[in-house]
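In: pasting a predicted model and its sequence here:
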Amino acid sequence: MVALPAKRLPPAEPRASRYIRGSIDPKPPPTLPQTTPPPAPQLPSDPFAMSAAALRALLNSHVTSMFNTGTVDEYFQYLQSVEEDGSSAPGLVAEVINLFIGDANSILNGIAGLLNQPVVDFNKVDDLVHQLKGCSCSVGAKKVNLCCMYFHQFIESRSKEGCLMALSLLRNEFCDVCNKFQTMMQLEQQIAACGPK
């Protein structure tokens, strides 16, 4: 029997580090398109830290991103224009937003309560989703409105699991639009604190 020369092997690496270096799969994982909206603007804690013009620019950028990401639609723009041209009382947009947030939160809790029952009354769930759709239209909350339409598909098929999934999605979109509305209103308050235009 002839002895073969021993092959010298490189030291073993942990599996994770070989993967990180790409030796397991030479192709990088596919990159997904960026679907998350840009981060909300950072608000200064002191309203006088920025000039009114800089705050207005930040507000305009924030509202533009709300349109670009599909968070709001043209009805929201209409509300803003009615307030800006003086054909409504000042504070109309903030009032409508606050009504929307309160009503929508109450409706979402009602839907959750119905879906947590052993036997779901899909007709009542449908009524509440329809109310929420109306609330979202009144403020131009486009993504919330779209989630309500998506929700109706599961109500029609009487799928409790589908409704719970749609409710989770709806809550996420509601929280997102609330955060964006609150950022917008904080910027408006800081602009008002800087004095007249």
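Out: Structure's in. What do you need? Numbers count the residues shown, from 1 in each chain.

In: only C-alpha atoms from now on, for both contacts and neighbour counts.
Out: Fine.

In: what sits up against the helix or strand harbouring Val144?
Out: Under the criterion of DSSP states H and E, Val144 resides in helix 142-156. For helix 142-156, contacts defined as CA atoms under 8 Å, 6 or more residues apart in numbering pick out 70-73, 122, 125-126, 129-130, 132-133, 136-137, 160, 162-163, 166-167, 169-170, 173-174.

In: which SS class is the residue nearest the centre of the chain?
Out: The residue at the geometric middle of the chain, judged as the C-alpha nearest the mean C-alpha position with CA atoms, centre = their mean, is Asp176 (3.0 Å). Here Asp176 is recorded as helix under DSSP: H, G, I helix; E, B strand; the rest coil.

In: so who does it touch?
Out: Asp176 neighbours (CA under 8 Å, 6+ apart): none.

In: ok, Val63 to Ala57 distance?
Out: From Val63 over to Ala57 the distance is 10 Å, taken as CA to CA, to the nearest Å.

In: the two: who's more crowded?
Out: In terms of neighbours (other CA atoms under 10 Å), Val63 is the more surrounded of Val63 and Ala57; the figures are 19 against 12.

In: chain center to the helix or strand hosting that one: distance?
Out: Counting by DSSP H and E, the element that carries Val63 is helix 52-68. The gap between where helix 52-68 is centred and where its chain is centred comes out at 17 Å by CA atoms, centre = their mean, to the nearest Å.

In: count the residues that sit near Asn116.
Out: For Asn116, the count of nearby residues is 12 (other CA under 10 Å).

In: this is the other structure I want to compare:
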Amino acid sequence: MLGLGAGNLEADMNRLIAVLFHQGVLDEQFIQLRQLQDDSSPNFVYEVVTIYFRESEKLLRNLRALLTDRECTDYMKIGIHLNQMMGSSSSIGAKSVRNVCAAFRTASDHSNWIGCIRSLEVLEHEYCYLKNKLHEFLQIDQQRMIVAGVRYHPLLQQ
């Protein structure tokens, strides 16, 4: 019975990932990330995604702060933060966030403050959607591990 429950939860996880692929939210890198998780590192995906969330939220706060004063906007720093966010998003397979960062980078390269503000709003929206869906994924994964008897770290409270 325990195996059947874990199998159903695994199927739920795969369906969620398939939807996120279809929506263009995730790409193949997320599958590769999942493949790195094994019995010796059962929390690997959780740990990587948690670090991604923590760092991304810092970068989003920094981007918002850099855009508060139109006259003093440092587009060079914006570009640096966007490069960091694009790189970390690529490493976990966050395709939609990476793509929005690229468009945001174009606005920043042209010192287009209005374009940057709009891009930041889209980025925050895409990031929030990704975060909610990955939290859903991680919760299902935790349930699967409990049913299978694997030790895990509880999700951080939001």
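Out: All right, it came through fine. The model shown is predicted, which means the values in this text are computed figures rather than measured ones.

In: where does the helix holding Val144 of structure 1 end up in structure 2?
Out: The alignment of helix 142-156 of structure 1 onto structure 2 (TM-score structural alignment) spans residues 95-109.

In: same check on stretch 53-72 of structure 1?
Out: Per TM-score structural alignment, the counterpart of stretch 53-72 of structure 1 in structure 2 is residues 7-26.

In: trace the residue nearest to the centre of structure 1 over to structure 2, please.
Out: Per TM-score structural alignment, the equivalent position to Asp176 of structure 1 in structure 2 is Tyr129.

In: how much space separates that match from Val97 of structure 2?
Out: Tyr129 of structure 2 sits at a distance of 10 Å from Val97 of structure 2 (criterion: CA to CA).

In: Ile146 of structure 2 versus the counterpart of Lys133 of structure 1 in structure 2, what's the distance?
Out: The equivalent of Lys133 of structure 1 in structure 2 is Met86 (alignment by TM-score structural alignment). Using CA to CA, one obtains 33 Å as the distance from Met86 of structure 2 to Ile146 of structure 2.

In: mind checking which of those two has more residues around it?
Out: Looking at Met86 of structure 2 and Ile146 with other CA under 10 Å, you find the greater number of neighbours at Met86, namely 21 against 14.

In: now that one: how far from Arg98 of structure 2?
Out: When distance is defined by CA to CA, Met86 of structure 2 is 5 Å away from Arg98 of structure 2.

In: ok, now Asn8 of structure 2?
Out: Here Asn8 of structure 2 is placed at a distance of 31 Å from Arg98 of structure 2 (CA to CA).

In: one more: Gly24 of structure 2?
Out: Counting by CA to CA, the separation of Gly24 of structure 2 from Arg98 of structure 2 is 11 Å.

In: then Val147 of structure 2?
Out: Here the distance between Val147 of structure 2 and Arg98 of structure 2 works out to 34 Å (CA to CA).

In: and these two? which has more neighbours close in?
Out: Between Val147 of structure 2 and Arg98, Arg98 has the larger neighbour count (other CA under 10 Å), namely 25 against 17.

In: any idea which element the closest residue to Lys131 of structure 2 other than its chain neighbours lies in?
Out: Nearest non-adjacent residue to Lys131 of structure 2, counting by CA to CA, 6 or more residues apart in numbering: Phe53, 7.4 Å away. Here Phe53 of structure 2, judged by DSSP H and E, is contained in helix 44-66.

In: what sits against the match of Lys133 of structure 1?
Out: Val97, Arg98, Asn99, Cys101, Ala102.

In: same question, Ile97 of structure 1
Out: Ile97 of structure 1 sits next to Val139, Phe181 when contact means CA under 8 Å, 6+ apart.

In: could you rerun that using 10 Å?
Out: 76, 91, 103, 135-136, 138-141, 178, 181-182, 185 (CA atoms under 10 Å, 6 or more residues apart in numbering).
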